[in-house]
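Student: coordinates only, no sequence provided:
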């Protein structure tokens, strides 16, 4: 039986790390407030996308019991060499998605803004996106109401 080697996993991680990475957030459905649905592995987009935020940081990391990165599946530390793990951090601004309810998150790889937008624009409305990219991670979550006094931050580790 063939296996995917560590070197192969590192190559996959390097290929993803080189692409634009955004976190899409969406409204989902109000019915989710009583029971969150499972995340189908066949999903290609969010149910109701509200916007896309470009990653603040995309770095290689490795498992470490004392690491500064803490996610539900463990702790990691940032390293300066390629590994099969990519750390992605997203810091939304106070005005992003203001007065919206967020129930779903999607880590998108290869998202591209429309060419006429100013360079360096970090938050995109759905109509400002030329290519949504590929939905790599999907999370349905308890509702977050976007309030002007709160700046949302999300962290993920993608492991290959």
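Tutor: Good, I have the coordinates. Owing to the predicted nature of the structure, the values given are computational and were not obtained by experimental measurement.

Student: contacts, neighbours, all on C-alpha from now
Tutor: Will do.

Student: my read: residue 131 touches residue 108, true?
Tutor: No. Counting by CA atoms under 8 Å, residue 131 stays clear of residue 108, with 10.2 Å between them.

Student: could you check which of those two has the larger neighbour count?
Tutor: Here residue 131 and residue 108 are compared on neighbour count by other CA atoms under 10 Å; more neighbours surround residue 108, at 25 against 12.

Student: quick one, what contacts that one?
Tutor: 21, 22, 23, 24, 132, 133, 134, 135, 136, 137 (CA atoms under 8 Å, 6 or more residues apart in numbering).

Student: the fifth one and residue 96: what is the separation?
Tutor: By that I understand residue 132. Distance of residue 132 to residue 96, given as CA to CA, to the nearest Å: 18 Å.

Student: what's the closest of the contacts of residue 108 to residue 91?
Tutor: residue 23 (9.7 Å; CA to CA).

Student: circling back: give me the buried subset of the contacts of residue 108.
Tutor: By neighbour count, with 16 or more other CA atoms under 10 Å, the contacts of residue 108 hold 21, 22, 23, 24, 132, 133, 134, 135, 136, 137 as buried.

Student: want to compare, so here's the second one:
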């Protein structure tokens, strides 16, 4: 059986890090409030996308026991000057992005197509401004949370390859 090598994983990480990466958030379904369902592995979109933000920062990282980047499972990473098979992606949302909306799902999308004629420099896009969502890399369903417009939301993911 063929085994994907680290250099191949690094090549994949480099190719993805060079693409537009978006974090989309969605309403999901109110029925999920009783019990959040598991994430499928075959999803191509969010159930009810609200909007998405273009990536704010991207860097390569490597596992490090005392690293400054910590995941929910307590795995830690530190920045790497050299490409690696892990990409740390961060999205910093503006205060008004989806203010007052109920968020139940998050998705990292690679690429996609937006409406033509949008303002130069626009970084947050409503679902109506997305023509083709791109490739859904990761999907997370979570407990419902009301998006507070007085808080600047930051989301981070370490994407493994």
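Tutor: Alright, I've got the coordinates. Remember, predicted model here, so these are calculated numbers, not experimental data.

Student: dump the buried ones among the contacts of residue 108 of structure 1 into JSON lines; add secondary structure and distance to residue 150 of structure 1 as well.
Tutor: Shown next, in JSON lines, are those (DSSP: H, G, I helix; E, B strand; the rest coil; distance: CA to CA, whole Å):
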{"residue": "21", "secondary structure": "strand", "distance to residue 150 of structure 1": "23"}
{"residue": "22", "secondary structure": "strand", "distance to residue 150 of structure 1": "20"}
{"residue": "23", "secondary structure": "strand", "distance to residue 150 of structure 1": "17"}
{"residue": "24", "secondary structure": "strand", "distance to residue 150 of structure 1": "18"}
{"residue": "132", "secondary structure": "coil", "distance to residue 150 of structure 1": "26"}
{"residue": "133", "secondary structure": "coil", "distance to residue 150 of structure 1": "28"}
{"residue": "134", "secondary structure": "strand", "distance to residue 150 of structure 1": "28"}
{"residue": "135", "secondary structure": "strand", "distance to residue 150 of structure 1": "26"}
{"residue": "136", "secondary structure": "strand", "distance to residue 150 of structure 1": "26"}
{"residue": "137", "secondary structure": "strand", "distance to residue 150 of structure 1": "24"}
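
Student: out of the residues you listed, who's nearest residue 72 of structure 1?
Tutor: residue 137 (14.0 Å).

Student: give me the number of residues near residue 8 of structure 2?
Tutor: Applying other CA under 10 Å, I find that residue 8 of structure 2 has 13 neighbouring residues.

Student: Three-state assignment for it, please.
Tutor: Judged by DSSP: H, G, I helix; E, B strand; the rest coil, the three-state class of residue 8 of structure 2 is helix.

Student: how much space between it and residue 101 of structure 2?
Tutor: As judged by CA to CA, residue 8 of structure 2 and residue 101 of structure 2 stand 40 Å apart.

Student: stretch 79-96 of structure 2 spans what distance, first to last residue?
Tutor: Per CA to CA, stretch 79-96 of structure 2 runs 30 Å from first to last residue.
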